[in-house]
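Trainee: Pasting a predicted model and its sequence here:
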Amino acid sequence: MSEIRYERLSGAALERALPELARLRIEVFSDFPYLYEGSQAYEERYLRTYAETAGSVIIGALDGDQLVGAATALPLAAEPEELRRPVAEAGYDVARVFYFGESVLQKAWRGRGIGVAFFREREAWARGQGGFTHACFCGVVRAEDDPRRPPGHVPLDAFWRKRGFEKLEGALGTISWRDQGEEAETAKPMQFWIKRLAGG
């Protein structure tokens, strides 16, 4: 494996990367805890909308010309009400909070610091936008006794805390998607985590 480079994907570079970005999301989110049943067409539409939002960023991790991972971020104010409301109700000014969407990375590249770099790059982007005091994200909540939980599954809580994020107790949003084996989308509870940005 060679050295990874990071690139902010936009314009023609983003357009070229959309199919691979969509494939990565479907691959990574099919695993527990997301168990996502996605489609290529839906993912490409989702990512294009994300990319066209003012202030948003998609950061690609590339091995040469091969996209092996990506992370997204945008102002929380651009997200739907079901994601804005829990943060507002916790006492934060939504207009000053940056939302980290997702990080997806091929399994072969995990454990090499790329996830850490994704947080670093998105925080740098958020600070560069001006006026943002906090960054947040949310993670799906699954029951401890969920029969689909793999043996030895370790939540990412410790990793997130090392990045300086803390669980925003009581702040639960919802995102709907179709689990593997489901006939239709259902709303999933999403726990928010938050961090004060340096200088914010």
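Mentor: Ah, there it is.
Trainee: contacts and neighbour counts: CA atoms only from here.
Mentor: Fine.
Trainee: Tally up the residues packed near the residue nearest to Glu82 when sequence neighbours are not counted, please.
Mentor: The shortest distance from Glu82 to any residue other than its chain neighbours is 5.6 Å, reached at Gly173 (Cα to Cα, 6 or more residues apart in numbering). When neighbours are defined as other Cα atoms under 10 Å, Gly173 has 21 of them.
Trainee: got another, please set it beside the one above:
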Amino acid sequence: MTEVRVLTGTALDAALEDVARLRITVFRDWPYLYDGSLEYERDYLQTYRDSPGAILVGAFDGARLVGASTGTPMEDHADDLGAALADCGVPLASIFYCAESVLLPAWRGQGLGHAFFDAREAHARALGRSHVAFCSVKRPDDHPMRPAEYRSNDAFWAKRGYAPLPGAMASFSWRDLGEREETRKPLQFWMRAL
């Protein structure tokens, strides 16, 4: 039986090494194609150690972390992503940012994605946030590594009340599988009011 637990503070900090490994494993797949390292992950995840408003929602099979979803107040990511939301009509201080959701394939389709969003949205409300946003990587439909059976999460997100924000695009760099250098990837913001 998979158990979903909300982790903050020292419990969140203690789980971040496992989150790093999950990110590397899950994000190797389409559409991320991420060729990550533990060193990079440790640096990236420092935001969650530093933010008193951070949340980690973990899916555990016994003691094993099989899925994780994170979030912080949007201003914790303002340097990287804030400019993309400058014209959205909502102040950054009113937005909670849902960062990653990573779940190993054997545990997908069991409602854990909804549990991840439910917990992060409840946390955002508790922090007094009026909106929740996240971004998703955009890859060309004709990308040579796109699997024929790939289904995007767009319908799932729309059913939860999220919609893409027109013109709200950010970019982030990482090294794709098989590449030698990092390249910038476009990220589409989605948002909903709570």
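Mentor: It's in. The structure presented is a predicted model; accordingly, all values stated were derived computationally and were not measured.
Trainee: Could I get the TM-score for this pair?
Mentor: Laid over one another, the chains give 0.94 as their TM-score (TM-score structural alignment, normalised by the length of structure 2), with 194 aligned residues with a Cα RMSD of 1.4 Å.
Trainee: Trace the residue nearest to Glu82 of structure 1 over to structure 2, please.
Mentor: With TM-score structural alignment as the matching criterion, the partner of Gly173 of structure 1 in structure 2 is Ala170.
Trainee: next structured bit after the strand or helix carrying its match?
Mentor: Assigned by DSSP states H and E, Ala170 of structure 2 belongs to strand 163-174. Using DSSP H and E, the helix or strand that follows strand 163-174 of structure 2 towards the C-terminus is strand 183-193.
Trainee: buried stuff in that following strand?
Mentor: Of the residues in strand 183-193 of structure 2, those buried by neighbour count under the rule 16 or more other Cα atoms under 10 Å are Lys185, Leu187, Gln188, Phe189, Trp190, Met191, Arg192.
Trainee: Look up the closest residue to the last one, ignoring the ones flanking it.
Mentor: Using Cα to Cα, 6+ apart and skipping residues adjacent in sequence, the residue nearest Arg192 of structure 2 is Tyr162, 4.8 Å away.
Trainee: just the fourth one next, same as before
Mentor: For Phe189 of structure 2, the nearest residue in space outside its immediate sequence neighbours is Cys135; the separation is 4.1 Å by Cα to Cα, 6+ apart.
Trainee: tell me the secondary structure for the counterpart of that neighbour in structure 1?
Mentor: In the superposition onto structure 1, Cys135 of structure 2 corresponds to Cys138 when matched by TM-score structural alignment. Here Cys138 of structure 1 is recorded as strand under DSSP: H, G, I helix; E, B strand; the rest coil.
Trainee: Map Asp43 of structure 2 across to structure 1 for me.
Mentor: By TM-score structural alignment, Asp43 of structure 2 lines up with Arg45.
Trainee: and Trp109 of structure 1, how many neighbours?
Mentor: Around Trp109 of structure 1 there are 16 other residues, counting by other Cα under 10 Å.
Trainee: From Leu21 of structure 1, how far out is it?
Mentor: 15 Å (Cα to Cα, to the nearest Å).
Trainee: what do you get for Leu83 of structure 1?
Mentor: Going from Leu83 of structure 1 to Leu21 of structure 1 by Cα to Cα gives 23 Å.
Trainee: Would you mind telling me which of these two has more residues around it?
Mentor: Here Leu83 of structure 1 and Leu21 are compared on neighbour count by other Cα under 10 Å; more neighbours surround Leu21, at 25 against 22.
Trainee: The more buried one reaches Gln66, doesn't it?
Mentor: No: taking Cα atoms under 8 Å as the definition, Leu21 of structure 1 is not a contact partner of Gln66, at 10.9 Å.
Trainee: Now do the shared contacts for the two.
Mentor: Common contacts of Leu21 of structure 1 and Gln66 (Cα atoms under 8 Å, 6 or more residues apart in numbering): none found.
Trainee: is it true that Gln191 of structure 1 touches Gly139?
Mentor: Yes: counting by Cα under 8 Å, a contact exists between Gln191 of structure 1 and Gly139, whose distance comes to 5.3 Å.
Trainee: Can you find which helix in structure 2 contains the most residues?
Mentor: Longest helix in structure 2 by number of residues (criterion: DSSP state H): helix 9-26.
Trainee: so what corresponds to Arg23 of structure 2 in structure 1?
Mentor: Mapped onto structure 1 by TM-score structural alignment, Arg23 of structure 2 lines up with Arg25.
Trainee: Now do the contacts for the nearest residue to its match once chain neighbours are set aside.
Mentor: When the adjacent residues along the chain are set aside, Arg25 of structure 1 lies closest to Val104, with 6.2 Å between them (Cα to Cα, 6+ apart). Contacts were defined as Cα under 8 Å, 6+ apart; by that measure Val104 of structure 1 touches Leu24, Arg25, Val28, Gly69, Ala70, Ala71.
Trainee: Same check on Gly69 of structure 1?
Mentor: Leu21, Leu24, Gly60, Ala61, Leu62, Ser103, Val104, Leu105, Gln106.
Trainee: which of these count as buried?
Mentor: By the neighbour-count criterion of 16+ other Cα under 10 Å, those include these buried positions: Leu21, Leu24, Gly60, Ala61, Leu62, Ser103, Val104, Leu105.
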